[in-house]
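Q: coords below, sequence missing:
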């Protein structure tokens, strides 16, 4: 989880009150002060630092609220995410064979210091990086990706420090989540790819980057080698889907 300070409610952040008469001298000072806060011009280093801290608190709180709004909407309306939630629920049933509802509290929004949009922890659940999510559809792909990891962990008891295990789940997550479909790759790379080949190249690239973050991985060369070693079996395994969603 994030090491950031907890976000206070907006009521705890002091903001200048607008004057009753904007044409008065007091009104002029207020508008000038507001302009200074917006631009940073004319502020002392201490005032600028305080303003930046206040701004970050407010921004992070808004990001958090929007992230949870997107999460709840996606859980309700996304076919991919709803299907994955059902499959996870089946694997997460109790000893009596009863299917337990998907625990939405396992999906947490928080600030991430790294350039990533989400993460999965076998004990804690799914993290959505509220400060990295571009829009509702980006959150959908991110959540679907992490739910594939969730599914894999329940079905096969993945050893996440084993590079081959990790690479296999990353290949499946990037391939099945929709994050490597044509429209997403077009936004990232323009016309410089072919649809079928572009999908596989995207999956390999993203899986390699993820494996590079494994503490047992030495470098990019090793990550690429491991991804290639497990590629055929893992890319062709589309469970729990019938086929790859593009």
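A: Thanks, I have it. Everything numeric in this text was worked out from a predicted model, so none of it was measured.

Q: only C-alpha atoms for contact and neighbour calcs from this point on.
A: OK.

Q: Tell me where this protein has helices.
A: Using DSSP state H, the helices of the chain run over 25-39, 45-77, 79-91, 136-156, 163-176, 182-189, 195-212, 220-235.

Q: burial count for the residue nearest to residue 160 when sequence neighbours are not counted?
A: Nearest non-adjacent residue to residue 160, counting by C-alpha to C-alpha, 6 or more residues apart in numbering: residue 166, 5.3 Å away. Close neighbours of residue 166, defined as other C-alpha atoms under 10 Å, add up to 20.

Q: same check, this time on the one 5 residues further on
A: Other residues near residue 171 come to 28 when the count uses other C-alpha under 10 Å.

Q: so what's it up against?
A: Contacts for residue 171 were tallied using C-alpha atoms under 8 Å, 6 or more residues apart in numbering; they are 203-204, 206-207, 227, 231, 234-235.

Q: From residue 187, how far off is the closest residue to residue 41 other than its chain neighbours?
A: The shortest distance from residue 41 to any non-neighbouring residue, by C-alpha to C-alpha, 6+ apart, is to residue 35 (8.0 Å). According to C-alpha to C-alpha, to the nearest Å, residue 35 and residue 187 sit 36 Å apart.

Q: now swap in residue 210 and tell me
A: From residue 210 over to residue 187 (counting by C-alpha to C-alpha), the distance is 20 Å.

Q: So for residue 35 and residue 187, which sits in the more crowded spot?
A: residue 35 (13 against 9).

Q: what's the spacing between the more buried one and residue 44?
A: Taken as C-alpha to C-alpha, the span from residue 35 to residue 44 is 14 Å.

Q: Okay, one more to line up with it:
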């Protein structure tokens, strides 16, 4: 799990504009110009503009996130495959094997992460942290591995070994540690030989550090090392690691 869905009260949400026409076309351009230059706006109007601006940003981010989510559920081989595997584990009716798309939601995240999984609520995609469609694909795949693990093995997410195992698998199988992704993050600091494993270890350790039962980085590294061999080698439901 690692990245738990945050409670709503942690997220600052702007109010909808008082007048929808004020955030469209010429009126929005005029207000933006006044805000940037400080001409003709009272303190109250500046605060209202800032609220409206944040509202529009969050609305556009949300729309784009769901657009990407729906496209990936239809066209991404990795996401489609994981959705099928989750549906098989989660089926209530053997004649209706369909993934419940409502279990993947887009929202604002207060922290620097791209997604999260909650065993009761499902998958959260952090619309304000997603760089592009392909970043969202890796994020969805990562969280869907957690979803799969939770259904298949009834993971105890407060158990550090359980948590570390799923983080290792999610980082390894999602594609987020393939060469081009690591190169874009780390440049020439990325190792071609053994780079995949190094990336998986690093990202799993960071996620385990966020577990309330983890003391510090050394503790997280110790737990990751203890479960490494069995968990890194377990590629279910894939036949091999996607790189």
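A: Perfect, I can see it now. Computed from a predicted structure; not experimentally measured.

Q: so what number do they get for TM-score?
A: The TM-score (TM-score structural alignment, normalised by the length of structure 2) is 0.88; 234 aligned residues with a C-alpha RMSD of 2.3 Å.

Q: Show me what the residue nearest to residue 41 of structure 1 lines up with in structure 2.
A: Under the alignment (TM-score structural alignment), residue 35 of structure 1 maps onto residue 33 of structure 2.

Q: so which two of the contacts of residue 171 of structure 1 are the farthest from each other?
A: Within the contacts of residue 171 of structure 1, 206 and 234 form the most distant pair, 14.2 Å apart (C-alpha to C-alpha).

Q: re the thing from before, any of the contacts of residue 171 of structure 1 buried? List them.
A: For the contacts of residue 171 of structure 1, a burial check counting by 16 or more other C-alpha atoms under 10 Å picks out 203-204, 206-207, 227, 231, 234-235.

Q: Please look at residue 100 of structure 1 and residue 88 and confirm they touch.
A: No - applying C-alpha atoms under 8 Å as the test, residue 100 of structure 1 and residue 88 come out as separate, 9.2 Å apart.

Q: about what we covered before: tell me how far the residue nearest to residue 41 of structure 1 lies from residue 201 of structure 1.
A: Taking C-alpha to C-alpha as the measure, residue 35 of structure 1 falls 48 Å from residue 201 of structure 1.

Q: again, but for residue 177 of structure 1
A: As for residue 177 of structure 1, its distance to residue 201 of structure 1 is 15 Å (criterion: C-alpha to C-alpha).

Q: More neighbours: which of these two?
A: residue 177 (24 against 16).

Q: Please name the residues that touch the residue mapped onto the more buried one from structure 2.
A: In structure 2, the residue matched to residue 177 of structure 1 (TM-score structural alignment) is residue 174. Neighbouring residues of residue 174 of structure 2 by C-alpha under 8 Å, 6+ apart: 78, 138-139, 141-142, 145, 242.

Q: any chance of those in TSV, plus neighbour count and distance to residue 113 of structure 2?
A: Shown next, in TSV, are the contacts of residue 174 of structure 2 (neighbours: other C-alpha atoms under 10 Å; distance: C-alpha to C-alpha, whole Å):
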residue	neighbour count	distance to residue 113 of structure 2
78	20	21
138	22	13
139	26	10
141	24	15
142	29	12
145	28	17
242	14	22
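
Q: quick check, nearest of these to residue 18 of structure 2?
A: For these, the minimum distance to residue 18 of structure 2 (C-alpha to C-alpha) is 35.1 Å, reached by residue 139.

Q: who touches that closest one in this structure?
A: Residue 139 of structure 2 neighbours (C-alpha under 8 Å, 6+ apart): 114-115, 125, 174, 176.

Q: What lines up with it in structure 1?
A: Residue 139 of structure 2 maps onto residue 142 in structure 1, by TM-score structural alignment.

Q: Ok, residue 234 of structure 2 next?
A: Aligned partner of residue 234 of structure 2 by TM-score structural alignment: residue 237.

Q: ditto for residue 56 of structure 2
A: So, by TM-score structural alignment, residue 56 of structure 2 is matched to residue 58.

Q: Run a quick neighbour tally on its match.
A: Neighbours around residue 58 of structure 1, by other C-alpha under 10 Å: 17.

Q: Correct me if wrong: it contacts residue 11.
A: No - contact criterion C-alpha under 8 Å: residue 58 of structure 1 and residue 11 do not qualify, at 10.1 Å.
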